[in-house]
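sequence and predicted structure are below.
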Amino acid sequence: MHVSWNDAVAYCEWAGRRLPTEAEWERASRGGREGNVYPWGNELMTDSGAWQCNIWQGTFPRVNTVDDGWLTTAPVETFSPNDFGLWQTVGNVWEWCSDWYSPRYYERSPRENPRGPDTGSARVLRGGSYLCHDSYCNRYRNSARSSNTPDSSMGNAGFRTVAL
């Protein structure tokens, strides 16, 4: 995909939409299941051993066994949606949020609907990607955060939009 934060914002302006704030993204990803590790619950795999998101399986970074069926990005409706009907909010691709990134922001942010710092050098990414592995980054959790500069594009990044 190779989309930067700047690209995502340009698309939003064209489409009359916007990127979600980091708080909106997390609430949407949780799908109403507050306190759960993943959108579907607390276990990475189903009781029958099936993957519930597109991440790296095998020995990172040498061997991806592709147990979930996907070496890179998976089609949007590959795994079950969360309880809000949103598909693949974790795994598959990192998702850009509107907020500036600060690693310690939540230590001093408002408890209700935090909007992120006023300035910064990097933007928030949420959700992890197909390159995440539990031995390496484990960022495909509802609460996990990352960041990158607004002009950086990655093949494992994307975005979703919300109405104005």
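Here it is on my side, so go on.

going forward, measure contacts and count neighbours with C-alpha atoms only.
Will do.

select the longest helix from the protein.
Taking DSSP state H as the criterion, the chain has its longest helix at helix 5-15.

list the helices and strands the very next helix or strand once past it packs on?
Following helix 5-15 in sequence order, the next helix or strand is strand 17-18 (DSSP states H and E). Packing partners of strand 17-18 (3 or more CA pairs under 8 Å, 6 or more residues apart in numbering; DSSP states H and E): strand 162-163.

which neighbouring elements make contact with the strand it packs on?
Strand 162-163 packs on strand 17-18, going by 3+ CA pairs under 8 Å, 6+ apart.

re the thing from before, what comes up buried for the longest helix of the chain?
Judged by neighbour count using 16 or more other CA atoms under 10 Å, the buried positions of helix 5-15 are Trp5, Asn6, Asp7, Ala8, Val9, Tyr11, Cys12.

ok, second structure coming up, stack it against the first:
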Amino acid sequence: MDRWMRLNQRIVLVVVPVALIGALAGCGDLLEPDLSPSDVDSVQARNALISEEIDLPADYVFIAGVAYPPGFSGHTGYRLMFEARVTLFDDSQRLQGAYVGDSYDREFSEFRPIDCGAGLLATARQKRWTTCDSTTRAKYITNDATNPDSTDVGYGSAAIVLVADAEKTQVHVVIGGT
């Protein structure tokens, strides 16, 4: 009987720790952060602009936004949509100085025409924030010094896209995460 007791104790000493390790290993998914895109509110949107040193006028009305968390480390990417007066599209010089600057002294380029099918507006089209037809006008500026002619935004860069219709100008801020 003594022999069976010692054998049972050994089994318990081996089986219980192995079972606990297995159970805890399965809980690893609970400890990992959620990396899926998430909607943002107006406060989060304005905080994202501040952290990226982009100074949009306060009278631009926040409509919608999505945050794209970084996969490992770095900064979150954002796609934000604001609305402004219809005349902004034709009088957009005010936005030239919207980028306050950073340690790399990057500035926004000049506004250039952009096709509604460009990558900068992909999220806006998917979320149905923007619809494009033959009368839609769009243009953009970027601070992506490594690829200033790109119609997408690189890591750590930002772009502002203006989309105009008869009633308003949509202001899309695209911030590339790192």
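Happy to help now that I have it. Since the structure is predicted, the reported quantities are computational estimates derived from the model, not experimental observations.

need the TM-score between these chains.
After superposition, the two chains reach a TM-score (TM-score structural alignment, normalised by the length of structure 1) of 0.25; 73 aligned residues with a CA RMSD of 5.4 Å.

which strands and helices sit next to the longest helix of structure 1?
Packing contacts for helix 5-15 of structure 1, counted by 3+ CA pairs under 8 Å, 6+ apart, involve no helix or strand.

count of neighbours near Arg112 of structure 2?
13 (other CA atoms under 10 Å).

next one: Gln96 of structure 2
Counted with other CA under 10 Å, Gln96 of structure 2 comes out at 16.

for the buried residues of helix 5-15 of structure 1, give me JSON lines that also has distance to Ala163 of structure 1.
JSON lines is the format used below for the buried residues of helix 5-15 of structure 1 (distance: CA to CA, whole Å):
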{"residue": "Trp5", "distance to Ala163 of structure 1": "17"}
{"residue": "Asn6", "distance to Ala163 of structure 1": "18"}
{"residue": "Asp7", "distance to Ala163 of structure 1": "17"}
{"residue": "Ala8", "distance to Ala163 of structure 1": "14"}
{"residue": "Val9", "distance to Ala163 of structure 1": "13"}
{"residue": "Tyr11", "distance to Ala163 of structure 1": "13"}
{"residue": "Cys12", "distance to Ala163 of structure 1": "9"}
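
out of those residues, who's nearest Asp99 of structure 1?
Trp5 (10.4 Å; CA to CA).

tell me if I'm right that that closest one and Asp99 touch.
No - using CA atoms under 8 Å, Trp5 of structure 1 makes no contact with Asp99, being 10.4 Å away.

identify the contacts common to these two.
Residues touching both Trp5 of structure 1 and Asp99 (CA atoms under 8 Å, 6 or more residues apart in numbering): Arg123.

what helix or strand is Ser5 of structure 2 on?
Just to correct that, residue 5 of structure 2 is Met rather than Ser. Here Met5 of structure 2 is assigned to helix 2-26, by DSSP H and E.

which SSE is immediately downstream of that helix?
helix 28-31.
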